[in-house]
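>>> output the structure for:
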Amino acid sequence: MHLPASLRIVRVSQRLAALSLLVVVVMLLLNAASWLMPVVARLGGLRFGLSARIVSRLAPDLVALGEWQRLGAALLSSVPLLALALALLNLRALFQRYARGEYFSAAAADHFGNVGRAVLAWVVLDFLCEPLLSVWVTMGTPQGHRVMFSVGTGTVVALFLAACITVIAHILRQASDLEQEHRQFV
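Here you go, the predicted model:
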């Protein structure tokens, strides 16, 4: 049985809103767990972005790090993820609006724009926190082997997507404003 398109959009939007929240919670918990519980870190694929890069490149023995050092690493690596969580929470709010049929509202455009700005913040914070985290986890190594910077294709793609999302959100906002003006004339 085929559902009407509007009902499918409502259901998919509700599911994506719930999934967005789940991704936020799981992402933050797994990131912290990968630093605080070395057994989780050994599972490899359960680390996110910055944590994965630092652990794989520097390969510190997480058990050898002090608890305070692992806690600091968990906090530092979570800073960029908080910006990504903000992007996902705005995406969740956007899907909730879509589930209510608010496809071209100014608020929906604002949520979409916030997604773009939060993704941009995530990329910038990831870049800034990487050298801090690499110094933090390698405090005992010689000075020339501590600081790390990396800009990969994923970073460039994320910046491009953030810019595109921000521009599209601005266009949607203007379309919403024009639609409101049109309603006032009619």
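>>> could you use CA atoms for every contact and neighbour count after this?
Noted.
>>> give me the three-state assignment for the residue nearest to the spatial centre of the chain.
Centroid-nearest residue in the chain: Leu84, 2.0 Å away (criterion: CA atoms, centre = their mean). Leu84 falls in the helix class when you classify it by DSSP: H, G, I helix; E, B strand; the rest coil.
>>> show me the contacts for it.
The neighbours of Leu84, taking CA atoms under 8 Å, 6 or more residues apart in numbering as the test, are Ala118, Val119, Ala121, Trp122.
>>> now the other sequence, so there's something to compare against:
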Amino acid sequence: MKTTLTASTLSGPEVQRLNSAFAWVCALLSVALPLAVLYQLMTTPTEGLLLRAGASLSAVQVAMLDVELWQRLLAVGLGMVPVCCASYGLVCAMRCFSGFSQAEYFSLRTVRYLRGFAAGIFASVVAGFFVSMAISVVLTLGAPAGQRALAVGLGSNELITLLFAGMVWQIAAVMAKAVALAEENAQFV
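Reported below is the predicted structural model:
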């Protein structure tokens, strides 16, 4: 069975409700994720933050750590950067889905929000890579010489997320060209 897409099927009530639901979920997550990460960063012991950053220290090294308040606060602040980038992306996705729910499929504004989502997710992964390194250095600054750590790690999840963000960016670029063509064709009618 072949289905043809028309303007009425793309903007039907079910599609509009689904787009509205996605917009609400994105809005909720854009606020809840930073709050949850802040809570986790504030309540996780220093050893847990180091493990999360990719630095695995022995029990002796952990016992020798002398982490001051400013180091801990800097680590928490740094840890918030990737989730804030992701939150920006989610706000853009919310606006994109809000446009979709109002049958605004091919507009430069919608494309701009879709690109903002891709940029936010891309920036979140890149920031996470550098933030992990910075947190490991900041939290081990007070350790004796030879006991400091610099953790570097990039896994398949990060690479797939970067690929996904790049694909969404490219889809938005194609949509921008489609919008430009549609506007050009509308001038001839």
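>>> now do the residue nearest to the centre of structure 1 against Ala17 of structure 1, distance only.
Per CA to CA, to the nearest Å, Leu84 of structure 1 is found 15 Å from Ala17 of structure 1.
>>> state the span of structure 1 onto which stretch 98-118 of structure 2 is aligned.
The alignment of stretch 98-118 of structure 2 onto structure 1 (TM-score structural alignment) spans residues 96-116.
>>> how long is the matching stretch end to end?
Distance between the two ends of stretch 96-116 of structure 1: 18 Å, counting by CA to CA.
>>> residues in contact with it?
For stretch 96-116 of structure 1, the external contacting residues (CA under 8 Å, 6+ apart) are 9-11, 13-14, 17, 86-88, 90-91, 93-94, 161-170, 172-173, 175-177.
>>> map Ser6 of structure 1 across to structure 2 for me.
The alignment partner of Ser6 of structure 1 in structure 2, by TM-score structural alignment, is Gly12.
>>> next, count neighbours for its match.
Look at Gly12 of structure 2: counted by other CA atoms under 10 Å, it has 13 neighbours.
>>> distance check, it against Ser98 of structure 2.
Between Gly12 of structure 2 and Ser98 of structure 2 the computed distance is 14 Å (CA to CA).
>>> if I pick Lys80 of structure 2, what's in contact with it?
Just to correct that, residue 80 of structure 2 is Met rather than Lys. Counted by CA under 8 Å, 6+ apart, Met80 of structure 2 has contacts Pro34, Val37, Leu38.
>>> need the residues you listed in JSON lines (columns: neighbour count).
As requested, these are exported to JSON lines (neighbours: other CA atoms under 10 Å):
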{"residue": "Pro34", "neighbour count": "20"}
{"residue": "Val37", "neighbour count": "16"}
{"residue": "Leu38", "neighbour count": "16"}
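>>> strands - which of these land there?
Among the contacts of Met80 of structure 2, no residue falls in strands (DSSP state E).
>>> end-to-end on stretch 30-50 of structure 1?
The separation between the terminal residues of stretch 30-50 of structure 1, taken as CA to CA, is 13 Å.
>>> Arg8 of structure 1: which element?
Per DSSP states H and E: Arg8 of structure 1 is located in helix 5-36.
>>> can you mark which positions in that helix are buried?
9-10, 13-14, 16-17, 20-21, 24, 27-28, 30-36 (16 or more other CA atoms under 10 Å).
>>> which secondary structure elements does the helix or strand following it contact?
Helices and strands here follow DSSP H and E; after helix 5-36 of structure 1, the next one along the chain is helix 38-41. Using 3 or more CA pairs under 8 Å, 6 or more residues apart in numbering; DSSP states H and E, the elements in contact with helix 38-41 of structure 1 are helix 5-36.
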